[in-house]
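Chemist: this is a predicted model, with the sequence first.
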Amino acid sequence: MVGQQALLLVGFLLPGLLFSEAAKILTLSLVGGSHFLLMNRVTQILQDHVHNVTMLLQSGNLFLPGFKEEEKSYKVINWFLPEDFNKEFKKSFHFIMEETFKGRSTFDHLLIVLEHLGLQCSDLLRRNDIMNSLKNENFDLVIVETFDYCPFLVAEKLGKPFVSILPSTFGTVDFGPPSPLSYVPVFYSLLTDHMDFWGRVKNFLMFFDFSMKQWQIFSIYDNVIKEHFPEGSRPVLSHLLKKAELWFINSDFAFEFARPLLPNTVYVGGLMAKPVKPVPQEFENFITRFGDSGFVLVALGSTVNIIQSQEILKEMNAAFARLPQGVIWKCKPSHWPKDIQLAANVKIVDWLPQNDLLGHPRIRLFVTHGGVNSVMEAIQHGVPVVGIPLFGDQPENLLRVEAKKFGVSIQLTQIRAETLALKMKQVIEDKRYKSAAVAASIIRASHPLTPAQRLVGWIDHILQTGGAAHLKPHAFQQPWHEQYLLDVFLFLLVVPLGTAWLCGKLLGLGARWLCGARKLKKA
């Protein structure tokens, strides 16, 4: 078995090893938080595998309080937004986070964020110094990330082939894969792949809602396209999605529901995985205090530190106080309310080594917001989860966690000390959650190729073959009425109806002729 895997690995990577020249690759990171962390990792992996990689980085909105940035071996081109843009964006983002903590997050809030990103995109495309510099580099390939659609427009403006990375759950955007509604849940339907009749009805109706929302998102960039692309050669965003040479999905079937894929779609969930290092001594000293009871890790993402609701902090702190475990909580100490006494078993920190703590032998539970990167790290280390979804794809991610039975979730508006404590004790004490988490970890780890090897191998493949035309179905070039066989259905409908009508006419003529002949005989 080991020999077969080694042969498979060599067979897949050999073309990349034979690729004689390092390619010049541009990656774009125009959104902060976990989006930046993912693109930073992708860029570093490609740089480490002999390619010459440059990142265009929007430096103003990283949203990573306490982030300890490592030295980069790749080249960075920094793009700074005008200060008024930056202030307006941060003001809107603060408002949306406040609404989220009050349980009032809506799709319109996402549109507000994307409208700001559209304005930022216009500013970037207007920057001749940056755009001309990128053109002069003559990159072989561009790698874009799918949240902000500006990177697609940058790649199109440069006239270069591009690869797209989907940072979130499969289905957040429609880029052409087959999606049978009978068992592939529409994004935000909160359905699993096991649907009863009413579930399929809901999924069918949600498809139209999803299509309308995607159209609203795409239309935000209409003015950007009109301003920066000449009439007659203006791209259509929905077409640009299908123009991507490859789609890398930041997920894994240990987490996702099984579904059909196109040949140019590759799962690379787990790219963020790194070898576990010993945790800093301050954390080890704290963990040791609780002996075999172990500890709980609490980290609610890169943006939650921006806004901290006193009421929620109070309830969570009270819930943690009911646990026999220690609790290491990523929560801004400088913003901790003075009137709330921190529980004796809780340690709050600005920053923590999440991967290393998840890999610690005494961890018992991970309390997370349900971002894909965090869930994939929990799967990697076989750690069960209690999820508190905030916004975006997080409710869908935690639905999958519950469906795979390695965790439970609780809504932000339902957080009370007793309820949260019960949820945590349930997952810690019922060993079935831990067993399911370990089973998911085995599935993810047993691939013959690591996520990084898949990323590099496929990128080398399209660099050598001049693109991925051989991996894309002809359906991408077909008009919609051909793709859905409407012309065939029309033909099959018209032929029998036309034949029946013709036969009826002929029978009518025959009947009239016989009647006329009989009358002549009688006469």
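Modeler: Received the coordinates, thanks.
Chemist: from now on I want contacts and neighbour counts done on CA atoms only, so please keep to that.
Modeler: Noted.
Chemist: all helices for the stretch 201-350 of the chain, in order.
Modeler: In the stretch 201-350 of the chain, helices defined by DSSP state H, counting those that start in this stretch lie at 222-228, 237-243, 281-288, 310-321, listed in chain order.
Chemist: who's in contact with the residue lying closest to N138 once chain neighbours are set aside?
Modeler: Leaving aside its sequence neighbours, N138 sits nearest to K24 (Cα to Cα, 6 or more residues apart in numbering; 7.8 Å). By Cα atoms under 8 Å, 6 or more residues apart in numbering, the contact set of K24 is 51-54, 138-141.
Chemist: in strands only, show me those.
Modeler: Of these, the ones assigned to strands by DSSP state E are 52-54, 141.
Chemist: M206: which of those residues is nearest?
Modeler: M206 lies nearest to L141 out of these, by Cα to Cα, at 35.8 Å.
Chemist: thinking again about what came up before, of the contacts of K24, which pair is most distant in space?
Modeler: For the contacts of K24, the farthest-apart pair by Cα to Cα is H51 and N138; their separation is 14.2 Å.
Chemist: who's more crowded, those two?
Modeler: The neighbour count for H51 versus N138, taken as other Cα atoms under 10 Å, is higher for H51 (19 against 14).
Chemist: return the residues in contact with the more buried one.
Modeler: Residues counted as contacts of H51 (Cα under 8 Å, 6+ apart) are 22-25.
Chemist: repeat that for D123.
Modeler: L81.
Chemist: host element of it?
Modeler: Using DSSP states H and E, D123 falls within helix 107-126.
Chemist: list the buried residues in that helix.
Modeler: Within helix 107-126, the residues that count as buried by 16 or more other Cα atoms under 10 Å are 109, 112-122, 124-125.
Chemist: so which of the contacts of K24 is the closest to L502?
Modeler: Once Cα to Cα is applied, the member of those that ends up nearest L502 is L141, at 59.2 Å.
Chemist: how far away is that closest one from V456?
Modeler: Taking Cα to Cα, to the nearest Å as the measure, L141 falls 13 Å from V456.
Chemist: compare these two (neighbour count), which wins?
Modeler: For L141 versus V456, the count of surrounding residues by other Cα under 10 Å is larger for L141: 23 against 18.
Chemist: quick one, the strand or helix carrying L57 and helix 107-126 angle?
Modeler: Applying DSSP H and E as the criterion places L57 in strand 52-58. Relative orientation of strand 52-58 versus helix 107-126 (axes from the mean of the first three to the mean of the last three Cα atoms, to 10 degrees): 120 degrees.
Chemist: adding another structure so you can compare the two:
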Amino acid sequence: KPTTPTALLTGVSLICLLCGSYCGKILVYPVDGSHWVNMKVLIVELHSKGHSITVIRGSNSWHIKEESPYYNSITVEIGKYDFEFLTTFASDLLQMRRHGRFFWNQFIIGEDIFETFSKFHEEICNMTAIMFENETLMNFIQDAKYDVVLTDPAFGGGVLLAHRFGLPLVFNVRWTVLGEGHFAIAPSPLSYVPVPGAELTDKMTFFQRVINFLLYFITLYKQSKHFGQHYISFCQKYFGPDVDYFSLFQNADIWLMRNDFTFEFPRPTMPNVVYMGGFQCKPSKPLPIHLEEFVQSSGENGVVIMSLGTLFGELPGDISEEIAAAFSELPQKVIWRYIGPQPASLGNNTLLVDWMPQNDLLGHPKTKAFVAHGGTNGVQEAIYHGVPILGLPLLFDQPDNLSRMKAKGTAKLVDIATLDKTVFLEALQEVLYNPSYRNNMQRLSMLHRDQPMKPLDRAVFWIEFVMRNRGAPHLRTQSFRMSWISYHSVDVILTLLGAMLFTCWLAFLVIKYLYYILFQKKVKLE
């Protein structure tokens, strides 16, 4: 029987209705900078699934655009710390790091980082307070009836907003306000779980375990002092004294963790931690014509690419000269993302670019090595494409990321404090000509790819799962709601120990009494 136009139209309508049945409304409170690169990947994918997305941004946002085909935006007028401020700050820290990794120098760098990021946390709290005080905006968000808040907990604004509206909460996370995400939600035995910043592995000597133990408590104290106070004050003002701000973080429904165990060392985890390491990675696309011609001109020698991320597009002049001179002695061609003045020692084999399609270059068969600062995105893309790394760790989490790659035999590290032409060239030649680096990285790439579901698909599934089920309380642990004494069963151990001592004491009294009765009876009989 032929299909009538009415029946066909009805069928198409039903299909469209079914396809859109799980489409919802997502409120996104992102973190700017390189973190936005990760969040935007999720936003684009969620948009392609038919979800409606609203992004909250500050008026001083560096990379988060007000207009986008993928989302609507809410712009909050605030901000005195712009991108130029952060790049200047990073440049100052870089100059300090060049003076060597002495204890006092490292201590000063750490203090400067904590104090500066404390200002950013304060600004996030101020931005969120402006939103809370804007009754029109609050009513608008309430009336929009969002299904979930998606946020990066490196700053706490999204967490506070989710609590304000009682919405399910999903994290796009590696860092929280108080450090690496696992330490906030999962058991983290310091005997084999290295503290971020320690640059240790899961195989520690006694002395390394002492360092790991001390660094954990020092870092926890500093983070609470510099970051936590802003959120404590905010919660007391808007939620009352009974609301513990860190419990709000721990109460998130799903933690989409931006790493996996090809990068991280094995460690305890939780049911609501979902690993999506490398979710932003994808097969390479054809290069622009001018880059493809340059790459092909390298012949059998191949190419080396270098990028130090957004904050370090320009290095101090003397360092740039040393690196350029080392590159000039390579038979390989070099593509270097660099925005400073052209080094005088630049060789004919080196191409300077303002921007490069990093993922596409890493996926090119002629790429032999990646000179990188150790940002999470770059490291994950290198793992995905199997390209060994010459690491130039600079600041923040970069040294720790690269130390993990070194431990896995996929990277060689150069300290900027000792970098010169000879040191840099010898390290780069080792990465290029020692096959173990490439073999180890390609093994990591194989392990990363050998999984039943793509990381991005897994992330989107769990976001939609939370939307469909209005949260995931059945996956949340009760451990963080327990006191330290209850969590470690100190009360139980003391009770059982007391019961055992009481029993022993009672048994002693009974034995003593029986002995006394028997002894006294024997004396009387004699």
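Modeler: Nice, I can see it. The structure displayed is predicted, hence computed values, not measured ones.
Chemist: just to revisit the earlier point, for the ones in strands among the contacts of K24 of the first structure, give me TSV that also has distance to E70 of the first structure.
Modeler: Compiled in TSV, those are given as follows (distance: Cα to Cα, whole Å):
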residue	distance to E70 of the first structure
N52	19
V53	16
T54	16
L141	25
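Chemist: for D84 of the first structure, which residues are in contact?
Modeler: Contacts of D84 of the first structure by Cα under 8 Å, 6+ apart: none found.
Chemist: next one: the helix or strand where it lies to chain centre, how far?
Modeler: Using DSSP H and E, D84 of the first structure falls within helix 83-101. Put simply, helix 83-101 of the first structure sits 22 Å off its chain's centre (Cα atoms, centre = their mean, to the nearest Å).
Chemist: same deal with stretch 120-134 of the first structure?
Modeler: Distance, stretch centre to chain centre, for stretch 120-134 of the first structure: 26 Å (Cα atoms, centre = their mean).
Chemist: residue range for stretch 265-272 of the first structure in the second structure?
Modeler: Per the alignment by TM-score structural alignment, stretch 265-272 of the first structure matches residues 273-280 in the second structure.
Chemist: what do you get for stretch 348-359 of the first structure?
Modeler: Counting by TM-score structural alignment, stretch 348-359 of the first structure sits on residues 352-363 of the second structure.
Chemist: tell me the buried residues in the matching stretch?
Modeler: Buried residues in stretch 352-363 of the second structure, counted by 16+ other Cα under 10 Å: 352, 356, 358-363.
Chemist: longest helix in the second structure, by residue count?
Modeler: helix 490-525 (DSSP state H).
Chemist: to what extent does that one diverge from the first structure after superposition?
Modeler: Taken over the aligned residues, the distance from helix 490-525 of the second structure to the first structure averages 4.1 Å (mean Cα distance after the TM-score superposition for the first structure).
Chemist: what's the answer for stretch 460-467 of the second structure, then?
Modeler: Mean for stretch 460-467 of the second structure is 1.7 Å (mean Cα distance after the TM-score superposition for the first structure).
Chemist: so which bit of the first structure is that stretch matched to?
Modeler: Counting by TM-score structural alignment, stretch 460-467 of the second structure sits on residues 456-463 of the first structure.
Chemist: just stretch 142-150 of the second structure next, same as before
Modeler: By TM-score structural alignment, stretch 142-150 of the second structure lines up with residues 135-143 in the first structure.
Chemist: how distant is that stretch from the center of its chain?
Modeler: Offset of stretch 135-143 of the first structure from its chain centre (Cα atoms, centre = their mean): 25 Å.
Chemist: just the buried positions in it, please.
Modeler: For stretch 135-143 of the first structure, a neighbour-count test (16+ other Cα under 10 Å) marks 139, 141-143 as buried.
Chemist: from the residues you listed, which single one is nearest I443 of the first structure?
Modeler: Using Cα to Cα, I143 comes nearest to I443 of the first structure of those, at 27.8 Å.
Chemist: quick check: the helix or strand containing that closest one compared with the second structure, mean distance?
Modeler: If you go by DSSP H and E, I143 of the first structure is part of strand 141-145. In the superposition with the second structure, the average deviation recorded for strand 141-145 of the first structure is 0.5 Å (mean Cα distance after the TM-score superposition for the first structure).
Chemist: make JSON lines out of the contacts of H51 of the first structure and add distance to R200 of the first structure.
Modeler: Below are the contacts of H51 of the first structure laid out as JSON lines (distance: Cα to Cα, whole Å):
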{"residue": "A22", "distance to R200 of the first structure": "49"}
{"residue": "A23", "distance to R200 of the first structure": "46"}
{"residue": "K24", "distance to R200 of the first structure": "46"}
{"residue": "I25", "distance to R200 of the first structure": "43"}
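Chemist: which of those has the most neighbours?
Modeler: Going by other Cα under 10 Å, I25 tops the contacts of H51 of the first structure with 21 neighbours.
Chemist: part of a strand, is that residue?
Modeler: Yes: under DSSP: H, G, I helix; E, B strand; the rest coil, I25 of the first structure sits within a strand.
Chemist: picking up where we left off before, TSV for the buried residues of helix 107-126 of the first structure, including distance to V201 of the first structure?
Modeler: Formatted as TSV, the entries for the buried residues of helix 107-126 of the first structure read as follows, by distance: Cα to Cα, whole Å:
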residue	distance to V201 of the first structure
H109	27
I112	31
V113	31
L114	30
E115	32
H116	35
L117	35
G118	35
L119	38
Q120	39
C121	38
S122	41
L124	43
L125	43
